[in-house]
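Chemist: Task: produce atomic coordinates for the following.
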Amino acid sequence: MEDFERLLNESSGEIIEISTSRPDSKMPEWRSDLPEIIPVMPLRGVVLFPGTVAPLTVERTASRRLLDELLPKGRLLGLATQKDADLDVPGAGDLYEIGVLGNILRMVRQSDEKTLVLIQIVERIRLTKFVESNPYLKARFQILENKFPRKGARWEATLRNLRESAQNFINLNPNIPDEAHQALAAIDSPSILTDFLATNLSLDLVQKQRLLEEVDVKKRAEKVQATLNSQLHIAELQQKLRADVEDEFSDAQRRAYLREQIRAIQRELGEGDGTEEQVDDLRTRLEAVGLPEGVKKQTDRELKRLELIPPASPEHAVITGYLETVAELPWNTMSEDHDDLGLAREILDRDHFGLEKVKRRLLEYLAVRKLNPEGRGPILCLLGPPGVGKTSLGRSIADALGREFARISVGGIRDEAEIRGHRRTYIGAMPGRLLQEIRRVGTRNPVIMLDEVDKIGADFRGDPASALLEVLDPRQNDSFVDRYLDVPFDLSQVIFIATANTIHPVPAPLRDRMEVIDIPGYTTEEKLQ
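Modeler: Next up is the predicted model:
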């Protein structure tokens, strides 16, 4: 392209006057001295129109010889398009009969096999008879005169409509340079106007050749107008689609794009704060754990907030801690249960001597779970004096099932936030003890022992025993909401086992949730064993 621009700037050839402002009825002076025979250069895959200046790359041997022999004695040549662009050596019958007359302005030989030439297209011609084909084509020709309609209001309206349609098409098409407006405004001749538009419209080779062969300017204008209307409609649809896409590019997306640009600038300056890497790491971890849909929406909102908040803000640390907690919870990770009752009996006998009634009841409990894994069994409460092995029995149950074991001592707690968690509005907020233990063991179905439920207190900070009602209810705990998480977490697969020294201090509603198993103290003989 730079070579062609240089050709145009350095052109020293005589430009034949086909001014866009001259009357079409006036015969140009140069046509009074035309040769009878002109050399003909075949064109491959392109149709040229009068009124244009065309840069061409000439590589065929015959065409390069044509230029070498023509330039010392003249500059006019015929240009005709091949019917079959794949032919390397076209003959007279392989060219369209209607072509154009060209005036060579400048020629630059780039190499022995490539020549750049700048040609001004001046007239339509008909190749009436080919007289030579070797070493290149020569033919007699006839200039085709344009046929103009009588001037009138209808013809004036046709031209004005054509010009306005062209202006609209240029405005709607972002790929057309701004200079096209000026070029269009400078054209006064109707014939040059139609040829200018035919050159720049997206048409196939056959359609352009038909426009070239049309000498009736009115018919040519109508054909160009029809094509322009079709392409104008397509351009309007494209603009509408671009507008729709821009509307969908919301303010939030624009802000995200601008933030990305800011981060890129900070990285170039060495001033990055690491927030982008931190957010990407958290997003990857959250996607890996397979969050439920509702939880994913919540974490997406928090990730967007984290991108906006500067690292120096206290809220940044709060959101980061929250997202890390969500990412570390076992939303879908579960231990595989063992259903071997014989192994369970061996584990209970290994860890505890005697207690036959207790072991039998525990085996019955495990047998029911084996028969109905999805069933919601009762909450066991091991009742007995200190030191009889209540806590170790719970651990043995976990070993027999192949589950993780967690122990939570609830004796003496008076704040229900120990169960339900603290709201994130408080400094140092954290999840409740339940979710903390589940996060620690790494599975969603551990055995959790609530130790010393008979010693739960209550004061102005709430009643932890009442908070346990939801936790221990099989109909509710599948959507337990910790205040810190503020999203549901499924506790229905957790096996809860409570322990108590005496049942009377346990509130009646909580007592109704549990099946009490009495564990008597060991006799002196059993202690020796």
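Chemist: From here on, just use CA atoms for contacts and neighbour counts.
Modeler: Will do.
Chemist: Would you mind measuring from residue 3 to residue 11?
Modeler: 12 Å (CA to CA, to the nearest Å).
Chemist: One more: residue 275?
Modeler: In this view, residue 275 and residue 11 are 59 Å apart by CA to CA.
Chemist: Residue 420 too?
Modeler: 86 Å.
Chemist: Neighbour count: these two, which is higher?
Modeler: residue 420 (25 against 15; other CA atoms under 10 Å).
Chemist: Can you show me the helices along the stretch 201-350 of the chain?
Modeler: 205-213, 217-248, 251-269, 275-289, 293-308, 314-328, 341-351 (DSSP state H, counting those that start in this stretch).
Chemist: what separates the longest one from the chain centre, distance-wise?
Modeler: Looking back up the chat, that one is helix 217-248. 28 Å (CA atoms, centre = their mean, to the nearest Å).
Chemist: Could you list the buried residues of it?
Modeler: 217-218, 220-221, 223-225, 227-229, 231-232, 235 (16 or more other CA atoms under 10 Å).
Chemist: Adding distance to residue 313, write those residues out as JSON lines.
Modeler: Formatted as JSON lines, the buried residues of helix 217-248 follow (distance: CA to CA, whole Å):
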{"residue": "217", "distance to residue 313": "73"}
{"residue": "218", "distance to residue 313": "73"}
{"residue": "220", "distance to residue 313": "70"}
{"residue": "221", "distance to residue 313": "68"}
{"residue": "223", "distance to residue 313": "67"}
{"residue": "224", "distance to residue 313": "64"}
{"residue": "225", "distance to residue 313": "63"}
{"residue": "227", "distance to residue 313": "61"}
{"residue": "228", "distance to residue 313": "59"}
{"residue": "229", "distance to residue 313": "58"}
{"residue": "231", "distance to residue 313": "55"}
{"residue": "232", "distance to residue 313": "54"}
{"residue": "235", "distance to residue 313": "49"}
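Chemist: Please generate a structure for the following sequence too, so the two can be compared:
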Amino acid sequence: MLFGRDAGEGELENRTEEEERLNIPEILPILPLKDTVIYPFSVQPFSVGQERYIRLIDDVMRSNRLVVLVAQKSPDIDNASPDDIYRVGTVSRVGRMFRMPDGTVQIAVQGLERVTVDEFTQETPYLMAKVTAKPDKQESDNETEAIKRNVISYFQRLVALVQNVPEGVAAATLNLEEPRQVVYVIATFVQMDMELRQKLLELDSVQEKLIQLSNFLAHELEILELGKKIQNSAQEEMGKMQREYLLREQLKAIQRELGEESEEQATANELRRKIEEARMPEEAYKEANRELSRLEKLPTVSPEYSIIRTYVELLASLPWSKATGAQIDVPHAREVLDQDHYDLQKIKERILEYLAVRRLKEDRMAEQVERERENVDVEDGVEVEKIIPTQPLVAQEAA
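Modeler: Purely as a prediction, here's the structure:
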């Protein structure tokens, strides 16, 4: 929402004699507001679009220009009824009115005094009700003065951290003498929940208002200052990383000019040598080279650098082309898995199934080779001593 500082900056600080002698009529029109609470001493513009409320403004401008501004309980209601609005509002004077080309009306209002809505006398074409002035209870003790000064101090610190408060407002609050002026002016310019805004208006004691506003500002300051600290820390860390990256790039350029090999390049070359010696399958070989290419493009300070390096080293260290030559023993493999790994039954079963299939395949290949040799012996008519293989053929080839 915009605020009319220029229209009534002086009126925020001192009420005129006319306002001191304000005579509130017994019955006044009621204008419900969505997501907005108008306080005494505040000067604010807003738009009126509904036909019934435009008619209300026209009638008010032809009379005493006084209207009671009351917040709605729910912003989703377009035609608020007496049950949809709060019972405490602010009697305000309509200062200016402009008709816009789109049919809406722009008005500027100044809050004058709190009132209670007692009894509705009219609901169509717009709401009218009997109202009673409800002046604030102003304490003048030292405690109230101390809380007021704390609120002003909190507000000035808050203005320095946010960008949505008009210039000069923080300085203007230093010139406010009445505690209730401090409450209403500061509450107008800070962002807070609708419930708290209405609560500040409904509280009778100015000291209670100051306490509520002080607690809110202290909480907001704590969050904003913590966020500022985190932001500054992140910016410093990013600046440090950028400086290190630039220095490392400059160092690489110097090493290239001198024909020297940098530490990062030496690491990449060593990993490339290990990949070539590992004799990986084609799919694993492509994956290892792809990750190595990523590694060469990353700075060493990057969190991904150590992860990718560990992954590539693991791929290169696996025994892709090595075999022990021993016969596969499925029962012994089960014992080793149960001893070294707790639970993981499904994974163990999958490993044992794979080993069992490998053992069965080797046994069948060995039987096939044995039958072929026997057939060759029979055809030649020569009795040849049978050769009993001591280990599967696949294991012999791998060895």
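Chemist: Can you calculate the TM-score here?
Modeler: In this superposition the chains share a TM-score of 0.60, using TM-score structural alignment, normalised by the length of the second structure; 285 aligned residues with a CA RMSD of 3.9 Å.
Chemist: what sits against residue 113 of the second structure?
Modeler: Residues counted as contacts of residue 113 of the second structure (CA atoms under 8 Å, 6 or more residues apart in numbering) are 39, 40, 90, 91, 92, 133, 134, 135.
Chemist: Show the buried residues in those residues.
Modeler: Among the contacts of residue 113 of the second structure, those classed as buried by 16+ other CA under 10 Å are 39, 40, 90, 91, 92, 133.
Chemist: distance of whatever residue of the first structure lines up with the fourth one from residue 119 of the first structure?
Modeler: When you say that, I think you mean residue 91 of the second structure. Counting by TM-score structural alignment, residue 91 of the second structure corresponds to residue 101 in the first structure. From residue 101 of the first structure across to residue 119 of the first structure, the span is 10 Å (CA to CA).
Chemist: do the same with residue 341 of the first structure
Modeler: 98 Å.
Chemist: who's more crowded, those two?
Modeler: A direct count of neighbours by other CA under 10 Å for residue 341 of the first structure and residue 119 places residue 119 higher, at 24 against 16.
Chemist: Assign the more buried one to helix, strand or coil.
Modeler: strand (DSSP: H, G, I helix; E, B strand; the rest coil).
Chemist: Could you pull up the residues touching whatever residue of the second structure lines up with it?
Modeler: By TM-score structural alignment, residue 119 of the first structure lines up with residue 109 in the second structure. Going by CA under 8 Å, 6+ apart, residue 109 of the second structure touches 43, 44, 45, 92, 93, 94, 95, 96.
Chemist: one more time with 6 Å
Modeler: Counting by CA atoms under 6 Å, 6 or more residues apart in numbering, residue 109 of the second structure makes contact with 43, 44, 93, 94, 95.
Chemist: who's in contact with the nearest residue to it once chain neighbours are set aside?
Modeler: With sequence-adjacent residues excluded and distances taken as CA to CA, 6 or more residues apart in numbering, residue 109 of the second structure is closest to residue 94, at 4.5 Å. Residues near residue 94 of the second structure by CA under 6 Å, 6+ apart: 65, 108, 109.
Chemist: Show me which of the residues you listed is closest to residue 12 of the second structure.
Modeler: Within these, proximity to residue 12 of the second structure (CA to CA) peaks at residue 109, which comes in at 12.4 Å.
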